[in-house]
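In: Quick one, fold the following:
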Amino acid sequence: MSAPPMFSRPTYEALAVDPAGRRHLFVADHRFEPSPETFAGLPADAPVEIWRTLAEARVAAAPHEGGGAVLRDFRSRAQILDALDHRLSRERVGLRLYAVGLESFIWDVAKIAADKGLDRDEYRLFHVGSQSRRVYCVHCRAVTENVSTNIATCSGCGAHLFVRDHFSRRLAAFAGVQVDAEVPGEIPAIEEVYP
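Out: Model prediction:
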């Protein structure tokens, strides 16, 4: 019951740094450990920070092409996003921001970046991990996280939603429409389609 891809579906490039940046901040929703190739093209003394979401918070130095990167771990997604919001409020021109992780996370980062005045060429989004989706119910406006099936139960109104391939960058979510609106209770087979 899946529909053909729509043009609103984001596409992502491979992780690469922008050598034009003066400072580089990587923000990840997992234990992100970039390879040395990630920093190809950067001067060895380029300031690099890596923020990751882990079970416990800590700050340490991590190697990067002969230089050092500041490695900062956060306890939760909410904590890292709050810290990013605060950081970007006082940031200067020259920062390059790289969001690495699940689609819902990287678009949360993109929203903060745009709200704080970063141009689209100053931040980059790199989707890694599960294809699970954040689904926005068009009926009650609730958001349901980590949906991996073609039909999901809305976390707000309980409707059975067909997960469309239409992605809203503003909402950072895919549209979900009630699958049994015309014939209540008539629900097609639920399939795992976004592992």
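In: make it CA atoms for all contacts and neighbour counts henceforth
Out: OK.
In: which SS class is Glu182?
Out: Applying DSSP: H, G, I helix; E, B strand; the rest coil to Glu182 yields a three-state assignment of coil.
In: Sequence B follows; please return its structure for comparison with A:
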Amino acid sequence: MADTIFSTPVYPAEAARVAASRRILVTQDNGLPGAERLLTQFKDQGGPLLVLSPRSVGQRFEEMLGESLGKAQVGTRLYVCGDEAFLWQVRALARQAGLLDEEIEMFRSGARRRLYCVHCSTLQDIGEVDSSVCTGCGVRLMVRNHFSRRLGAYAGVCLDPNDPRGEGCA
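Out: All right, here's what the predicted structure looks like:
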């Protein structure tokens, strides 16, 4: 992909050292190096810590996260570790629960990310690729560096307007 632009998210390497009345760590997988680093940092800082992971709580993950965020008091900070698609999914849930952007820190670990087809509005997960075929309309998409924070996805636009479905390709 080309150079990053203003809308492309930038993720920190470590958590800010900010006081918190409670910390919630949501990790895609407890074994992620970023999650392990955060756990060590938070144990050193002390204070209440809740750790949630879809792998550890299974089907009830979103329900448990919603309950925890719904009960969050002023001073609660949310830390999310996982691939980009996971980060923005959890961020959307946190924003719906009333957390501010300043109370959410995200740490990327993994290649999966989300792509939004501007032609049919389909959202799909992709890896670190420059182009993809839309699962909704079949158009060959170029993955733009433009990132929508509202959708948690990169914009996918028609790669070749003269041959949108790639029929001319061998």
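In: Would you give the TM-score for this superposition?
Out: Between these two chains, after superposing, the TM-score reads 0.85 (TM-score structural alignment, normalised by the length of the second structure); 165 aligned residues with a Cα RMSD of 2.4 Å.
In: pretty sure Ser104 of the first structure belongs to a strand, no?
Out: No: residue assignment for Ser104 of the first structure, taken from three-state DSSP, gives helix, which places it outside any strand.
In: distance of it from Asn146 of the first structure?
Out: 9 Å (Cα to Cα, to the nearest Å).
In: Which helix or strand contains the counterpart of Thr38 of the first structure in the second structure?
Out: For Thr38 of the first structure, the aligned residue in the second structure is Gln41 (criterion: TM-score structural alignment). For Gln41 of the second structure, the host element (DSSP states H and E) is helix 33-45.
In: same question, Tyr136 of the first structure
Out: Using DSSP H and E, Tyr136 of the first structure sits in strand 133-137.
In: Against which helices or strands is that strand packed?
Out: Other helices and strands packing on strand 133-137 of the first structure, by 3 or more Cα pairs under 8 Å, 6 or more residues apart in numbering; DSSP states H and E, are helix 103-115, strand 143-147, strand 173-178.
In: How about residues contacting the helix or strand following the helix holding Gln41 of the second structure?
Out: Sequence-wise, the next helix or strand downstream of helix 33-45 of the second structure (DSSP H and E) is strand 49-52. Identification of contacts with strand 49-52 of the second structure by Cα atoms under 8 Å, 6 or more residues apart in numbering yields Arg22, Arg23, Ile24, Leu25, Val26, Thr27, Phe42, Phe61, Leu65.
In: Who wins on neighbours among those?
Out: If you count neighbours using other Cα atoms under 10 Å, the busiest of the contacts of strand 49-52 of the second structure is Thr27, which has 28 neighbours.
In: pretty sure it is in contact with Leu78, am I right?
Out: No: here Thr27 of the second structure does not reach Leu78: they are 10.6 Å apart, not a contact under Cα atoms under 8 Å.
In: Can you list the buried residues in stretch 133-146 of the second structure?
Out: Using 16 or more other Cα atoms under 10 Å as the test for burial, stretch 133-146 of the second structure gives Val133, Cys134, Val139, Arg140, Leu141, Met142, Val143, Arg144, Asn145, His146.
In: how about it, aligned to which bit of the first structure?
Out: Counting by TM-score structural alignment, stretch 133-146 of the second structure corresponds to residues 153-166.
In: okay, how far is it across that stretch, tip to tip?
Out: The first residue of stretch 153-166 of the first structure is 18 Å away from its last residue (Cα to Cα).
In: Show residues contacting it.
Out: With contact meaning Cα under 8 Å, 6+ apart, stretch 153-166 of the first structure is reached by 2-9, 135, 137, 140-144, 149-152, 174-180, 187.
In: Quick one: buried ones out of the residues you listed?
Out: Neighbour counting with 16+ other Cα under 10 Å marks 135, 137, 142-144, 149-152, 174-179 as buried within those.
In: ok, so of the residues you listed, who is nearest Asp121 of the first structure?
Out: Ranked by distance to Asp121 of the first structure (Cα to Cα), those are led by Phe174 at 23.8 Å.
In: Report the separation between the closest one and Val147 of the first structure.
Out: For Phe174 of the first structure relative to Val147 of the first structure (Cα to Cα), the value is 10 Å.
In: so what sits against both of these two?
Out: Common neighbours of Phe174 of the first structure and Val147 are listed as Arg133, Arg134, Val135 (criterion: Cα under 8 Å, 6+ apart).
In: Pipe those into JSON lines and attach distance to Asp121 of the first structure per row.
Out: Rendered in JSON lines, the data for those read as follows (distance: Cα to Cα, whole Å):
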{"residue": "Arg133", "distance to Asp121 of the first structure": "25"}
{"residue": "Arg134", "distance to Asp121 of the first structure": "25"}
{"residue": "Val135", "distance to Asp121 of the first structure": "27"}
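In: once the structures are aligned, where does the strand holding Tyr136 of the first structure end up in the second structure?
Out: Aligned using TM-score structural alignment, strand 133-137 of the first structure spans residues 113-117 in the second structure.
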